[in-house]
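Trainee: Predicted model, plus sequence, below.
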Amino acid sequence: NRGGCEFSGLAGSSFSFIIDTVGLSILPKDNVQSGTEVKIRCDARVSSSNISQLGYLFEFMRDGVEIHTANTTEDSTYYEINPARAVDSGNYQCKVSVKNKRKFSNTKTLDVKGLQTPILHLNNSTPYESEEFKVTCSAPDEKGSLTFNFYKTFRDGQPQRIKKQRSTNNFLETTVTLSHIGDCFLSCDYEISLVSGPTSSNVSNEIQVKVKELNIVPYMTILPNDIYEPDIIEVTCKVQIHLADIEIFLLKDRAVLNRTTGKPLIHRFRPKPTDSGELICKTEWRNVQKENYKTLKVKEVFSKPQLHLEPVDVFEGERFRLHCSVKVFFPQMFDPKTLKYHLYKDGTQLISSATYINRNCLNQSLIQTVNELPFILSFVLFLFPVPVSDPVLNVVGGKIFVGKGFQLICHSHTGTFPIVYTLFTHNGKKMIRKVSRSEDQATFDVPPIHKTSELKAFLCHASNNPRTPSKTALGQKLLNSTNIIEPTSKPQLTIQPSQDITEGQSMKLVCSVQAGSRPINFTWYQESNGVLASLSTNKLEGYHSMSNAHKKHSGKYYCTSSNPADEPKQSEPVTVEVKMAGWKKALIIVFCFILLLILFLVIALKTRLFHFKRKRTANLSV
């Protein structure tokens, strides 16, 4: 059967069916007002054989999302919306499933026009300025998520939105504050998002709100009016109206000096001249704040004592003088002659004026001035200069290569900065460095030395007090603390026993230098064959032996020398001639003699034979 499928029933019979059409209709129509009862009807038309009843699964979708399902043996059903609201607007479609077959209907659009006018409620229509109160905007008949807007309108003015908030329900309760004083009207509306776009409702009922002034500006007083350093003052902050939960703060430089709740604030204290400035009295009721301020000026009766050191820079073992003085601003308040001075060093009162400083570089002096007023103390911190210690000379890297420049560091472990270092070199050159921080060093770029003994001429002076002799470091000590590397001199190559060698003899190639730091590396070369051998030794010479000399060993030889100074030197070439051995010469002479003898015999024999042949020929002819 081309048009359908066959199924086996319980009795073994077969049947087939096909879903011909699925139809969707909206009743009473697809364009209705909000609150109308709407039915979405779905009809299925199926052709079949041998089937008395079929099972249908109807699925209703709005904007592609399933909203309702129904299982029935009827070939039609409906989805009821009662009452229909704007949120129900959208594109509707129906899907019918019969056994393993399914078919979709056409799509139809339902447009529900009109939104319910919202209702506004307030829990307080006469709030204080900036006081929070609750407002509720609701649309009981609407469905879905709504976005609520709240508006404030003055007489003969345009609405001003004061809050916007989204709700998952059809109502929203929130809080608002009004900072102006006087009458205004509050209202609300809401927005709903549809497939066709956002839609807004009508504006709700308007409620008149009268905002009352909250007079909680604090009244502030400071007594007495003229304040001197030893006085105790009283600061009072209070408000004209009584509120049980009102808070009062006294502030200075953002620091809270005192606080009360529900009653006036009274704060007493003995100010110092440094306390002069602005005092702020601030009140807070719920989220409303008011403030007032007054300027506090504390007059200083006499200054803090001043401690002076003479001379300013004192080194160990030197005598110095301390002078203490004050300035009196209001002599009418006391007799300046009654002032007493006490001088302390590190917490111990000084009695004798003849005091010498010791090696403690940090000393703290305390002056205490006493009269009928409270004690006035002044702390003065003296940093007494520490004499410079004996400097030490060090080579940067710990190595000196003779013939190459290097760097020297001159450093004293103790001593107050700045320290001036002066370096005298082996060639009489003078260099100066001034060090002012502990992380800095006196580093000198020194010209090359050509002999180790020249280090003895180096001299470094360190000084931080022009009144005392400088401390000295000698270059002699560098000989023990520094690795001094001297390049090798030009090597010389000698042949032992001589440059004329007979074949079979042994010869020695001796490479030697006059000077150079150990270890020394010697390398021997034959110009025609390259490197012959290499040797590292702690001596000034080395040798390479060659046994059983042959003619091929004749030629030019040279050697090179090198050490950690990394300056290789090459000797002059030496020519070696390997002569033939004596027995070979004798053998050659004997061989030549025998060869000549044989040649002579051959010639003689041939001559004799020739004469014999001629004589015989002559006899035959006769």
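Mentor: On my side now, so go ahead.
Trainee: CA atoms for contacts and neighbours, from now on please.
Mentor: Will do.
Trainee: Now the helix or strand where residue 342 lies: buried residues?
Mentor: Per DSSP states H and E, residue 342 falls inside strand 340-345. Using 16 or more other Cα atoms under 10 Å as the burial criterion, the residues of strand 340-345 that qualify are residue 343.
Trainee: which strands and helices sit next to it?
Mentor: Packed against strand 340-345, as judged by 3 or more Cα pairs under 8 Å, 6 or more residues apart in numbering; DSSP states H and E, are the following elements: strand 362-370.
Trainee: by how many degrees do the strand it packs on and strand 340-345 diverge?
Mentor: Between strand 362-370 and strand 340-345, the angle comes out at 160 degrees (axes from the mean of the first three to the mean of the last three Cα atoms, to 10 degrees).
Trainee: burial of residue 404, as a residue count?
Mentor: Residue crowding around residue 404 was assessed by other Cα atoms under 10 Å; the count is 13.
Trainee: helix/strand/coil for it?
Mentor: Using DSSP: H, G, I helix; E, B strand; the rest coil, the secondary structure recorded for residue 404 is coil.
Trainee: how far away is it from residue 355?
Mentor: 54 Å (Cα to Cα, to the nearest Å).
Trainee: ditto for residue 288
Mentor: Residue 288 is 64 Å from residue 355, by Cα to Cα.
Trainee: Compare those two (neighbour count), which wins?
Mentor: Looking at residue 288 and residue 355 with other Cα under 10 Å, you find the greater number of neighbours at residue 288, namely 16 against 13.
Trainee: any idea where the strands of the stretch 451-600 of the chain begin and end?
Mentor: Counting by DSSP state E, counting those that start in this stretch, the segments of the stretch 451-600 of the chain that form strands are 459-463, 471-474, 483-485, 492-496, 500-502, 507-512, 520-526, 530-537, 541-546, 555-562, 569-570, 574-579.
Trainee: quick revisit: name the surrounding residues that touch the next helix or strand after the strand holding residue 342.
Mentor: Reading on from strand 340-345 to the C-terminus, the next helix or strand found by DSSP H and E is strand 348-349. Residues external to strand 348-349 that are found in contact with it (Cα atoms under 8 Å, 6 or more residues apart in numbering): 342-343.
Trainee: What of stretch 488-498?
Mentor: By Cα under 8 Å, 6+ apart, the surrounding residues in contact with stretch 488-498 are 507-517, 520, 558-563, 567-574.
Trainee: okay, how far is it across it, tip to tip?
Mentor: End-to-end distance for stretch 488-498: 26 Å, by Cα to Cα.
Trainee: got another, please set it beside the one above:
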Amino acid sequence: MQVKIQPSLRIGTILLLFLFTSEEACAEPIIKSVKLIIQPRNEVQRSANVSLRCQAEVSHSPGSHHNYKYLFYKDYLPLNTDQTNATDNIFSIPDARVGHSGKYSCDVVIENQKKASSVKDLTVKGLLTPVLTVDKLRLTEGDDVTAICAAEGETELTIKPEIKAMPSTNVIEGDIINFSCRVDLTHQRNSELKIIFTHGRTTLDLNMTQKDYQMMAKANDSGEYECISKLGVVHKSSTVNITVKELFSMPDLSIHPAEVFEGEHFTISCQISSFASERIQREDITYVIFRDKTPVINYNRYSGTAGKVTNGKYMCMAKAKGISKESWTVLFGAKVLVSKPEITVDGPVITDEPFWIRCHSVNGTLPITFSLKKNNITLNRTKVFYSHEANFLALISSPSDISSYFCEAENNGQVSIKMSERLLNVTVIVPVGKPLLTVLPVPENIEEGNDVTLICGISKGSPPIRFRFYDSNHTPIHTTEVQSNSSSFVLSRVNREKSGNYHCEAFNREDMLSKSDIVTVKVSLAKWKKVLIAVFCMLLVVLLVLFVVMGYKAKRGKRKMAAKLSVKPSSPKSDDSLTLSLTHDTLYSTHTVEVNNKESVWSERPPDVADQDSLQSQNEGDVEYTEVVHPQPVDPTQIPLRKGTDTVYSELQTSQGDPEHINHQTLLEYAELNHDLPDPVD
């Protein structure tokens, strides 16, 4: 079967084929790649000619022709733009210098297509030796000189930044400020370039190479802003001064009254002193009062009653147009009225010695004023700032004085005065007085076998009192502690060894010892011993006398004696006298006894009545003997020894009768007994 193509179908087919061919002929080119080639190489010496070739690989329709736009960059900054229909382009750097070192790249743009090459580094080494020149070679002191250091043919880097602040350098808090820092790198682009943005010592941005810095102005933002460009060790900077006017001043928080005690009312207020009327009104400012960072009231005024609940750190915040400011923090604490003080003493109190009184209050806001009083008389007053107590020095003369002391404390004037109790329950020590040692019986009447009582007493002293007794060797013989002001000790049945010096001590504290005077005790013999000794002595004397007499008689009996007795009458008459001569072999002087009726050295004793009676009964011829002693001191040293017989003469007087009536034996015995008699007293 044959198919016939109608003429209309044939025409449509031809038209479609034409359209397809026409679309292919008009298809857009495709940039497949872009390459940057550095010639002769990436690292060259100074003065070398360097070419930067940018090659593009493009796919396009046969017979089509397109224009290529080439852009070269150094350090990401554009160098130049060139347009051609070639698939490559060259950027030449004749006589390269160190300043040409950097990072290079290129872009190819074909119609609406753009493609970039990779980045290549170019390093140019070597610098010309700099030359220093001065405008004057001969100088005198005080001349100005200009020195120039130059390396001809070298490029200087132009990296000084340009800083701008918009909208103005004079702004008000809340305004937005835009800062820009730019470096003119028309002829170079260096990726190592950094731009630092600072305000005073604060760094705001470390690299503003491709962006601006934006901020909301505040009052403390006024000052100098600086852009610093840094390339290697090279630094360049530019500054601008910004003045920021306060939208409103910092709020001030105050508490009234300044000192508040618990239970009293107080008010906290928050307010500003100024604001920018060209931007806001006072009503535009809102306030919040905080206590310990917790909102208390959304208002600029707060009232309350002082107490533990309201104590804390207060601050307030003011807000307007997005600006908020805080006040300084104020520490608020309700003062505590001073509590009732306690009065005490440190250690025992001793009369007539200073002691410390301590006044202490447990509670109370400092400072506190303490006063020491005695019977409502203020003795001392002190104000303390770092503690709740004060110490006062006091003195008493008697124990009863201690209760007259009390103290007062106040920290809010007269309305807060608190008074302590009086000083009670305090041990007061009265030092012991000088002891007096008494001995019973009295020291002069103490005999062996007696009990001797030693009594030690004091005139004053707080009990308990300790008494101690000492003997002659200063050895304690008794110690006792009593509640009275005296004590005694008995020495039982003393003997003479207990004689000596005694004393006592009294003390109620070891450092308050007092000694008595020394009392001498002398123990004498007992009475019966004295009597016995007296009797013994008398017996001894009697025995001694008897012994002497007996010894004398015994001695006399053994001694040979020769005695002659001669009686010679002087005349045969009535007044006859006779001479009796007695001699014996002893050292005695001669005695003569004459018997006559005349006066002689013998005294005549008048006869008593009894004698007269006896004489009447006697014969008239009896001889009357009258004893007369003629004392003659005998000194054996002065009497010469005599040989033979000493004659003793005694003169006898007879009243009458013949010589033969004389009793010779009696005369002889008389002479023998009296020749040794002692001298009579005149």
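Mentor: Happy to help now that I have it. Note that the coordinates shown come from a computational prediction; the quantities given were computed from them, not determined experimentally.
Trainee: Send over the TM-score of the superposed chains.
Mentor: TM-score for the superposed pair, counting by TM-score structural alignment, normalised by the length of structure 1: 0.59. Supporting figures: 429 aligned residues with a Cα RMSD of 4.1 Å.
Trainee: distance of the aligned partner of residue 390 of structure 2 in structure 1 from residue 410 of structure 1?
Mentor: Alignment note (TM-score structural alignment): residue 390 of structure 2 maps to residue 442 of structure 1. With distances defined as Cα to Cα, the gap from residue 442 of structure 1 to residue 410 of structure 1 amounts to 6 Å.
Trainee: Now the common contact residues for those two.
Mentor: Applying Cα under 8 Å, 6+ apart, one finds that residue 442 of structure 1 and residue 410 are jointly contacted by residue 421.
Trainee: Settle it for me: which of these two has more neighbours?
Mentor: Per other Cα under 10 Å, whichever of residue 442 of structure 1 and residue 410 has more neighbours is residue 410, with 24 against 18.
Trainee: give me the element the aligned partner of that one in structure 2 is part of.
Mentor: Following TM-score structural alignment, the counterpart assigned to residue 410 of structure 1 within structure 2 is residue 359. Counting by DSSP H and E, the element that carries residue 359 of structure 2 is strand 355-360.
Trainee: quick one: what's aligned to residue 479 of structure 2 in structure 1?
Mentor: Under the alignment defined by TM-score structural alignment, residue 479 of structure 2 corresponds to residue 535 in structure 1.
Trainee: Now the nearest residue to the match of residue 410 of structure 1 once chain neighbours are set aside: which helix or strand?
Mentor: Spatially, and ignoring its direct neighbours in sequence, residue 359 of structure 2 is nearest to residue 343 (4.7 Å; Cα to Cα, 6 or more residues apart in numbering). Taking DSSP H and E as the criterion, the element that holds residue 343 of structure 2 is strand 342-345.
Trainee: go on, residue 104 of structure 2?
Mentor: With elements delineated by DSSP H and E, residue 104 of structure 2 resides in strand 102-110, which encompasses its position.
Trainee: And for residue 330 of structure 2, the neighbour number?
Mentor: Counted by other Cα under 10 Å, the residues lying close to residue 330 of structure 2 total 15.
Trainee: that older thread, hmm, residue 360 and the residue nearest to residue 359 of structure 2 touching each other?
Mentor: Yes. Counting by Cα atoms under 8 Å, a contact exists between residue 343 of structure 2 and residue 360, whose distance comes to 6.6 Å.
Trainee: I'd say the match of residue 479 of structure 2 and residue 545 touch.
Mentor: No. Counting by Cα under 8 Å, residue 545 is not a contact partner of residue 535 of structure 1; they are 11.9 Å apart.
Trainee: Residue 10 of structure 2 - how many residues pack around it?
Mentor: By the measure other Cα under 10 Å, the count of residues near residue 10 of structure 2 is 10.
Trainee: Confirm that it lies within a helix, as I assumed.
Mentor: Yes. The assignment for residue 10 of structure 2 (three-state DSSP) places it in a helix.
Trainee: Show the contacting residues for residue 322 of structure 1.
Mentor: Listed by Cα under 8 Å, 6+ apart, the contact set of residue 322 of structure 1 reads 307-310.
Trainee: Which ones among these lie within strands?
Mentor: Within the contacts of residue 322 of structure 1, membership in strands is found for 307-310, as judged by DSSP state E.
Trainee: now the longest strand along structure 2: which residue numbers in structure 1?
Mentor: Using DSSP E, we find that the single longest strand of structure 2 is strand 234-245. With TM-score structural alignment applied, strand 234-245 of structure 2 matches the range 288-299 in structure 1.
Trainee: Mind listing what's buried along the matching stretch?
Mentor: Per 16+ other Cα under 10 Å, stretch 288-299 of structure 1 contains these buried residues: 288-289, 291, 293, 296-299.
Trainee: Compute the distance from the centre of that stretch to the centre of its chain.
Mentor: Here the centre of stretch 288-299 of structure 1 is set off from its chain's centre by 44 Å, with Cα atoms, centre = their mean, to the nearest Å.
Trainee: which among the contacts of stretch 488-498 of structure 1 end up buried?
Mentor: The neighbour-count test (16+ other Cα under 10 Å) marks 507-513, 516-517, 520, 558-563, 568-571, 573-574 as buried among those.
Trainee: just the helices in structure 1 please.
Mentor: With DSSP state H as the definition, structure 1 shows helices at residue ranges 478-481, 582-621.
Trainee: Relative to residue 503 of structure 1, which of those helices is closest?
Mentor: Ranking these by their distance to residue 503 of structure 1 (criterion: Cα to Cα) puts helix 582-621 first, at 9.1 Å.
Trainee: Which positions in that closest one come out as buried?
Mentor: By neighbour count, with 16+ other Cα under 10 Å as the criterion, helix 582-621 of structure 1 contains no buried position.
Trainee: and that helix, what other elements does it pack with?
Mentor: Applying 3+ Cα pairs under 8 Å, 6+ apart, one finds that helix 582-621 of structure 1 makes contact with no other helix or strand.
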